[in-house]
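Visitor: here is a sequence together with a model predicted from it:
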Amino acid sequence: MQDSGEHPSFTLAYVPGVTPDKWVRKWGERVPEVPLTLVQVPAAGAADVVRDGAADAVLLRLPTDRTGLHAIPLYTETTVVVVPKDHVVTAADEVSPDDLADEVVLHPLDDTLDWERPPGQPAIERPATTGDAIELVAAGVGLLIVPQSLARLHHRRDLTYRPVSAVPQSRVALSWLEDETTDLMEQFIGIVRGRTVNSTRCRPPTPARTKRPDDGTPTRKATNSKATARKTTSSNRHRTPHERAARRRLSPPRRGGNRKPRRRP
């Protein structure tokens, strides 16, 4: 997204219970020049936030209406039952739907679990939100089955929770518009997928090298010392034996001792 001054920015929406902190920190390390704005949105209709253009991407729970959207599942949450601390089910480490058959189980309107039929006995009225349902659990009206992250979000000292087996689980996913996979979106996808900063999809493309035109000009000039050596060698080849002998007599003696000249036989 861009503001009125054409400065790039990135807006990430997320539903309650999801904690994007670690990805936001990574974004700050990798893309410090682009600010990331966090917006918490209700679970119901979270996908509409990106459809309406209010956010570039959203962290939501599946299943949801994915029409016109990409969605990458990130992780699966444990499903738990929230109960008063003195409830009988707290004696077990894990409970089954059969253990809750005689209990009133609250089913809030913003529930994201994909039930065919929730376990237990239905309440007379459905609470509007998960927060409202937590209050009813504390009042002893019934129990509540939710993803574990929501149980932690609404933690109370007088309540606790236990894992529930053989029930639907919540999957947290990253979602964005199908036709809006921008460079910034690719950067965030790479972060949540754990790509390294050196990944080819997490760094800008390297510009191609420009090939020099071949105009016949040598690419490297010979050094003066090499040129001089070649010139000296060439001139030595054209001297007569008498000229070379006279040059040797006039040259200073070499290092390494006074060696006597060989006598000719």
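Guide: Now that the structure is in, tell me what you want to look at.

Visitor: from here on, contacts and neighbour counts on C-alpha atoms
Guide: Fine.

Visitor: what's around residue 67, how many residues?
Guide: 10 (other C-alpha atoms under 10 Å).

Visitor: ugh, wrong one, residue 173
Guide: Neighbours around residue 173, by other C-alpha under 10 Å: 20.

Visitor: before we move on, what SS does it have?
Guide: Following DSSP: H, G, I helix; E, B strand; the rest coil, residue 173 is assigned to strand.

Visitor: name the nearest residue to it, sequence neighbours excluded.
Guide: residue 73 (4.1 Å; C-alpha to C-alpha, 6 or more residues apart in numbering).

Visitor: now swap in residue 90 and tell me
Guide: That would be residue 162: by C-alpha to C-alpha, 6+ apart, it lies 6.9 Å from residue 90.

Visitor: residues contacting the one you found?
Guide: Contact analysis of residue 162 by C-alpha atoms under 8 Å, 6 or more residues apart in numbering lists 80-82, 89-90, 92-95.

Visitor: before we move on, back to that, so what's the residue count around the residue nearest to residue 173?
Guide: 14.

Visitor: tell me the secondary structure at residue 86.
Guide: Criterion first, three-state DSSP; result for residue 86: coil.

Visitor: and residue 228, how far is that from residue 234?
Guide: Noted for residue 228: a distance of 10 Å to residue 234, by C-alpha to C-alpha, to the nearest Å.

Visitor: try residue 141
Guide: From residue 141 across to residue 234, the span is 109 Å (C-alpha to C-alpha).

Visitor: those two: which is more packed in?
Guide: Taking other C-alpha under 10 Å, residue 141 and residue 234 do not tie; residue 141 has more neighbours (15 against 11).

Visitor: list the contacts of the nearest residue to that one once chain neighbours are set aside.
Guide: Ranked by C-alpha to C-alpha, 6+ apart and with sequence neighbours excluded, the top spatial neighbour of residue 141 is residue 104, at 7.5 Å. Contacts for residue 104 were tallied using C-alpha under 8 Å, 6+ apart; they are 120-123, 141-143.

Visitor: okay, one more to line up with it:
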Amino acid sequence: MTEMQVTPSFRLAYVPGVTPGKWARVWADRLPDVPLALVAVDAAEAEPTLRAGGADAGLVRLPVDRTGLSAIPLYTEVTVVVFPKDHWLAAAEEVAPGDLADEVVFHPLDDTLDWAELPGRPAFERPATTADAIELVAAGVGVLLVPQSLARLHHRRDLVFRPVTDAPQSQVALSWPEEQTTDLVEEFIGIVRGRTVNSSRGRGQTAAAAAPAKQPSGGGKAAGGRTGGKSAGGKPVPGRTGAKAAGGRAGGGRPRGGSGSASGGGSGAARRGRPKRKG
């Protein structure tokens, strides 16, 4: 009994705030035969998901434990403070941590910023999630410090945000199990690093190499050539009389008589060979 062939696929985990869409589109163009499955996970669950085999690779927030995991830093996000639209901070273009000394600053349990000391005044209780903290900010209870992508993810019309100077920043990385560095992982590494299909180390390069080469334009004419003043298709070529003058008709036409051909009697031979029209 023949075993069924399993269609390969690639599972990519990603944490809130990260938008893998642009890389997913490149993947679909480059490897249309390999489905890319996007797996949304909480920031705290990204590393356990990779270790448990729940995804082939993941877009995570650093730091991660590098024991058994590889990670390539991709970009660093700006830290912003989120507050109500009518808050006095709205007049500022950017905010310093010292400006928040009198503000209640929420520190959710899923916070991704590594603060040595959180500015402002602590809340009585830490919100469970960033989404919960956003609700409290909208209620006018305090403010929230988050990476800019999370502020955009939880955008509300009644809230605004401003960049914060001298604040820790969140770094996004591509991570995967070190022992599972497959061709598909290499392919995705090439995509996030901006490699072209020709410089990729994965299957995309193999697919490009296997594509049939295009025939050069005009190849048929060069291969067939011209014989006796005729094109490759056998049709006479206008203005080419040399071959006929030199050797008569190509392909063994009837040879002409000696003196008639040399002295101009060929025209007479042509008349003799023409049948008379019946009256």
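Guide: Cool, got the structure. This one's a predicted model, so the numbers in the text were calculated from it and none came from an experiment.

Visitor: of the contacts of residue 162 of the first structure, which belong to strands?
Guide: For these, the ones inside strands are 80-82, with DSSP state E as the criterion.

Visitor: so what's the nearest residue to residue 120 of the second structure once chain neighbours are set aside up against?
Guide: What sits nearest to residue 120 of the second structure in space, not counting adjacent residues and going by C-alpha to C-alpha, 6+ apart, is residue 101, at 4.1 Å. Applying C-alpha under 8 Å, 6+ apart to residue 101 of the second structure gives the contacts 119-121.

Visitor: would the residue nearest to residue 173 of the first structure count as being in a strand?
Guide: Yes - assessed with three-state DSSP, residue 73 of the first structure lies in a strand.

Visitor: contacting residues for it?
Guide: Per C-alpha under 8 Å, 6+ apart, neighbours of residue 73 of the first structure: 171-174.

Visitor: how near is it to residue 41 of the first structure?
Guide: 19 Å.

Visitor: quick revisit: PyMOL command to pick out the buried ones of the contacts of residue 104 of the first structure?
Guide: In PyMOL syntax, the buried subset of those is picked out as below (16 or more other C-alpha atoms under 10 Å):
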select buried, resi 120+123+142+143
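
Visitor: between the ones in strands among the contacts of residue 162 of the first structure, which has the most around it?
Guide: That'd be residue 82 among these, by other C-alpha under 10 Å, with 31 neighbours.

Visitor: so who does that residue touch?
Guide: 134, 137, 143-146, 151, 159-162.

Visitor: average distance between the strand or helix carrying residue 162 of the first structure and the second structure?
Guide: Taking DSSP states H and E as the definition, residue 162 of the first structure sits inside strand 159-163. Superposed on the second structure, strand 159-163 of the first structure shows a mean distance to its aligned partners of 0.3 Å (mean C-alpha distance after the TM-score superposition for the first structure).

Visitor: save the contacts of residue 73 of the first structure as JSON lines, and put in distance to residue 9 of the first structure too.
Guide: What follows is those, written out as JSON lines (distance: C-alpha to C-alpha, whole Å):
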{"residue": "171", "distance to residue 9 of the first structure": "27"}
{"residue": "172", "distance to residue 9 of the first structure": "24"}
{"residue": "173", "distance to residue 9 of the first structure": "21"}
{"residue": "174", "distance to residue 9 of the first structure": "18"}
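
Visitor: nearest to residue 25 of the first structure among those?
Guide: Distance ranking of those against residue 25 of the first structure, using C-alpha to C-alpha, places residue 174 first at 16.8 Å.

Visitor: correct me, but that closest one touches residue 71?
Guide: Yes - under the contact definition of C-alpha atoms under 8 Å, residue 174 of the first structure touches residue 71, with a separation of 5.5 Å.

Visitor: what are the ranges of the strands in the stretch 1-150 of the second structure?
Guide: Taking DSSP state E, counting those that start in this stretch, the strands of the stretch 1-150 of the second structure run over residues 10-14, 36-40, 57-61, 69-76, 79-84, 104-106, 121-122, 143-147.

Visitor: wait, which of those strands is closest to residue 115 of the second structure?
Guide: strand 143-147 (10.3 Å).

Visitor: quick one: the closest one to the first structure mean distance?
Guide: Compared with the first structure after fitting, strand 143-147 of the second structure deviates on average by 0.3 Å (mean C-alpha distance after the TM-score superposition for the first structure).

Visitor: how far off centre is that strand?
Guide: Mean-position distance between strand 143-147 of the second structure and its chain equals 32 Å (C-alpha atoms, centre = their mean, to the nearest Å).

Visitor: likewise stretch 60-78 of the first structure?
Guide: 17 Å.

Visitor: go through it and flag the buried ones.
Guide: 60-62, 69-71, 77-78.

Visitor: before we move on, what about stretch 119-133 of the first structure?
Guide: 119-120, 123, 127, 129-130, 133.

Visitor: got a list of contacts for that stretch?
Guide: So stretch 119-133 of the first structure is contacted by 97-98, 100-111, 142, 144, 154 (C-alpha under 8 Å, 6+ apart).
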